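Asks: give me coordinates for this.
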Amino acid sequence: MFASVSSTATNIQARRDITFLVLAGFFLGTLGMLNILGLTRFLQLGQLGSWPIVVAVGALPYPVTFLCTDLISEIWGEYKANQLVWVGLLLNGWIILILWLGGLLPSLPGSDDITFRTIQQLSFGTIGASMVAYLTAQFIDVKLFHFWKRLTNGKALWLRNNGSTLVSQLVDTTAVVLISHYGAHVLPIRTDAPLIPQLGSFIVGGYLFKLLAALADTLPFIWLTGWLRWWLSIPEDKTKLPGSFANDRQSTTETR
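Replies: Next up, the predicted model:
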């Protein structure tokens, strides 16, 4: 009997571990795509009224990062979600290091240096912009998620999902566009047209894409949260995952 209980607990913990790794993997992998593909190509996905929905190819999967942090916030707690955000920052630094090192070391004669230098230039501009926007937006997302969770006493799952993501996405989009232009000068700006309307178009178009993606992931988020609570054997008490670092840290503080 005891062996059966122990085996069940081990299986549940294994599920929790692999689920966290999958969510973290999607989060970090998406950041990597954003920084490498970045601003290499801009896509027009449609038009809403007079505003074209324009998004950089590297930003296509970016809304997935907010879905991942929302799921981790809901299941593992704020502390664990913030840990993942910091690991993402380290990933950005690692990418910068490799791109810098790759450009510093001598290349083999006949290598396509032009392609590498173009990717390096665009990536440096993207990462410089995204690191500031990323930290600000992700921490705002995590903080607002738990603000709405406390305010509603763990209810209104749709509200904390959208209420955190829509605000943080606006901060992220605005910061990326402004820093990409004024700090890195990597946006495809037309010199024969006024600057402000072009920057506004990039911000509005990018935010419209992220807004629509955020609204579209509301039902998947609610379903995934319920399914994960069942599959990971998490009680419906709106608390953090038993045994998470957040709980361990809180228990240690209370013991002291």
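Asks: please make it C-alpha for all contacts and neighbour counts, starting now.
Replies: Fine.
Asks: can you give me the helices in the stretch 1-150 of the chain?
Replies: Applying DSSP state H, counting those that start in this stretch to the stretch 1-150 of the chain gives helices spanning 2-37, 63-75, 78-104, 113-151.
Asks: pipe those into CSV and attach mean neighbour count per row.
Replies: Below are the helices of the stretch 1-150 of the chain laid out as CSV (neighbours: other C-alpha atoms under 10 Å):
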stretch, mean neighbour count
helix 2-37, 16
helix 63-75, 23
helix 78-104, 16
helix 113-151, 19
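Asks: how about the nearest residue to residue 185 once chain neighbours are set aside, what does it touch?
Replies: Distances taken as C-alpha to C-alpha, 6 or more residues apart in numbering place residue 125 nearest to residue 185, at 7.6 Å, with adjacent residues excluded. Residues near residue 125 by C-alpha atoms under 8 Å, 6 or more residues apart in numbering: 180, 183, 184, 185, 186.
Asks: here's the other one to compare against:
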Amino acid sequence: MNFMFFLLLALVNFLLISLSYKFFGKKGVIAFVVLSVIAANIQVNKLVIFDFFGYEIVATLGNVMFGGVFLATDLLSEKYGRKTAQGAVHISIFANVSFVIVMFIASLFNGIADSSSFNEAIDLFFSLNGGALKAVLVGNIVYFMSQSLDVYMYQKIKSKFSSYKTLFIRNNGSTLISQFVDSVLVSVGFALVGIFDWQYLVDIIITTVLIKYIVALLDTPFLYLMAKIKPLKDE
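Replies: You can find the predicted model right below:
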């Protein structure tokens, strides 16, 4: 069932990005980038098993949300240019770090016994040894590098393949390169800080690349759709 949930999450995520763009334009897409980065850095702490045609593979959650970020920045590159797309990356990094800082301070409070389960949940993710804190420290560095590469590659490919028909070339071309770099660097980084054990490293790199490539192919129709959408509100 995990693979079915993966497909469901991907389709819902891309649909929400499309609706956010339709209703709120550029600001809506940037807001969704912020949401996706925060959600992905929490989800990445959960390891799941996917069954691909009888083969079981271990992967981290968060790949779909990060895939949505690449879709969103490709849309911003397509419609508003490199500066806007890069700006969305900077805003999302600032928002993500800010979120973890305020949640870390929240973990310092002594909660009453009646809220013990919530206290433990906050501490599990946002204390000094929490998974989300480690994920942000590593993830934001890698995220900045891979997203900057994606934005750069998108514009380079667009300079040669700029028509609406070749949208899939610049979308998938930039994403496949940058997602590979992202998957390798972030997996090594997460193993270094103890988010998962080194014994899972190779499997997670392979499965992360595979899943992100599937996500990249799934998001292509949505990019074609959004390229034609006229937002209700935009600047």
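Asks: could I get the TM-score for this pair?
Replies: Scored against TM-score structural alignment, normalised by the length of the second structure, the superposed chains reach a TM-score of 0.79; 208 aligned residues with a C-alpha RMSD of 2.5 Å.
Asks: for the contacts of residue 125 of the first structure, work out which two are farthest apart.
Replies: Distance extremes for the contacts of residue 125 of the first structure: the farthest pair is 183 and 186 at 8.7 Å, using C-alpha to C-alpha.
Asks: comparing the two, which residue is more hemmed in?
Replies: Taking neighbours as other C-alpha atoms under 10 Å, residue 183 of the first structure and residue 186 compare with residue 186 leading, 19 against 13.
Asks: aligned partner of the more buried one in the second structure?
Replies: Taking TM-score structural alignment, residue 186 of the first structure has residue 195 as its aligned residue in the second structure.
Asks: so how far is residue 77 of the second structure from residue 22 of the second structure?
Replies: Residue 22 of the second structure sits 17 Å away from residue 77 of the second structure, taking C-alpha to C-alpha, to the nearest Å as the criterion.
Asks: and if you look at residue 122 of the second structure?
Replies: Separation of residue 122 of the second structure from residue 77 of the second structure (C-alpha to C-alpha): 36 Å.
Asks: before we move on, the earlier item: any chance of TSV for the contacts of residue 125 of the first structure, columns distance to residue 221 of the first structure and secondary structure?
Replies: TSV is the format used below for those (distance: C-alpha to C-alpha, whole Å; DSSP: H, G, I helix; E, B strand; the rest coil):
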residue	distance to residue 221 of the first structure	secondary structure
180	31	helix
183	35	helix
184	35	helix
185	36	coil
186	34	coil
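Asks: for residue 196 of the second structure, which non-adjacent residue is spatially closest?
Replies: Nearest to residue 196 of the second structure is residue 190, by C-alpha to C-alpha, 6+ apart, at 6.6 Å.
Asks: so how far is residue 140 of the second structure from that neighbour?
Replies: Distance of residue 190 of the second structure to residue 140 of the second structure, given as C-alpha to C-alpha: 12 Å.
Asks: show me what the residue nearest to residue 185 of the first structure lines up with in the second structure.
Replies: Residue 125 of the first structure maps onto residue 134 in the second structure, by TM-score structural alignment.
Asks: also residue 108 of the first structure?
Replies: Matched to the second structure by TM-score structural alignment, residue 108 of the first structure sits across from residue 112.
Asks: run a quick neighbour tally on that match.
Replies: 9.
Asks: again, but for residue 188 of the second structure
Replies: Neighbour number of residue 188 of the second structure under other C-alpha under 10 Å is 17.
Asks: what packs against the strand or helix carrying it?
Replies: For residue 188 of the second structure, the host element (DSSP states H and E) is helix 167-193. When contacts are defined as 3 or more C-alpha pairs under 8 Å, 6 or more residues apart in numbering; DSSP states H and E, helix 167-193 of the second structure packs onto helix 63-80, helix 131-158, helix 201-228.
Asks: out of those helices, flag the one nearest residue 101 of the second structure.
Replies: Each of those has some distance to residue 101 of the second structure by C-alpha to C-alpha; the shortest is helix 131-158, at 8.7 Å.
Asks: quick one: the closest one to chain centroid distance?
Replies: In terms of C-alpha atoms, centre = their mean, to the nearest Å, the centre of helix 131-158 of the second structure is found 9 Å from the chain centre.
Asks: quick one: that helix to the first structure mean distance?
Replies: Here the mean offset of helix 131-158 of the second structure against the first structure after fitting is 0.7 Å, by mean C-alpha distance after the TM-score superposition for the first structure.
Asks: what is the orientation angle of that helix with helix 82-107?
Replies: Counting by axes from the mean of the first three to the mean of the last three C-alpha atoms, to 10 degrees, helix 131-158 of the second structure lies at 180 degrees to helix 82-107.
Asks: what lies in contact with stretch 169-188 of the second structure?
Replies: The contact list for stretch 169-188 of the second structure, computed with C-alpha under 8 Å, 6+ apart, reads 70-71, 74, 138-139, 142-143, 145-147, 149-151, 153-155, 157-158, 161, 201, 204-205, 208-209, 212-213, 216-217, 220.
Asks: would a markdown table of the helices and strands packed on helix 167-193 of the second structure with distance to residue 26 of the second structure be doable?
Replies: As requested, those are exported to a markdown table (distance: least, C-alpha to C-alpha, whole Å):
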| stretch | distance to residue 26 of the second structure |
| --- | --- |
| helix 63-80 | 7 |
| helix 131-158 | 16 |
| helix 201-228 | 11 |
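Asks: circling back: gap between the residue nearest to residue 196 of the second structure and residue 139 of the second structure?
Replies: Relative to residue 139 of the second structure, residue 190 of the second structure is positioned 8 Å away (criterion: C-alpha to C-alpha).
Asks: with adjacent residues omitted, what lies nearest to residue 244 of the first structure?
Replies: Using C-alpha to C-alpha, 6+ apart and skipping the chain neighbours, the partner closest in space to residue 244 of the first structure is residue 76 (6.1 Å).
Asks: corresponding residue for that neighbour in the second structure?
Replies: Correspondence of residue 76 of the first structure to the second structure, assessed by TM-score structural alignment: residue 80.
Asks: ok, residue 228 of the second structure - how many residues close by?
Replies: Counted with other C-alpha under 10 Å, residues neighbouring residue 228 of the second structure total 10.
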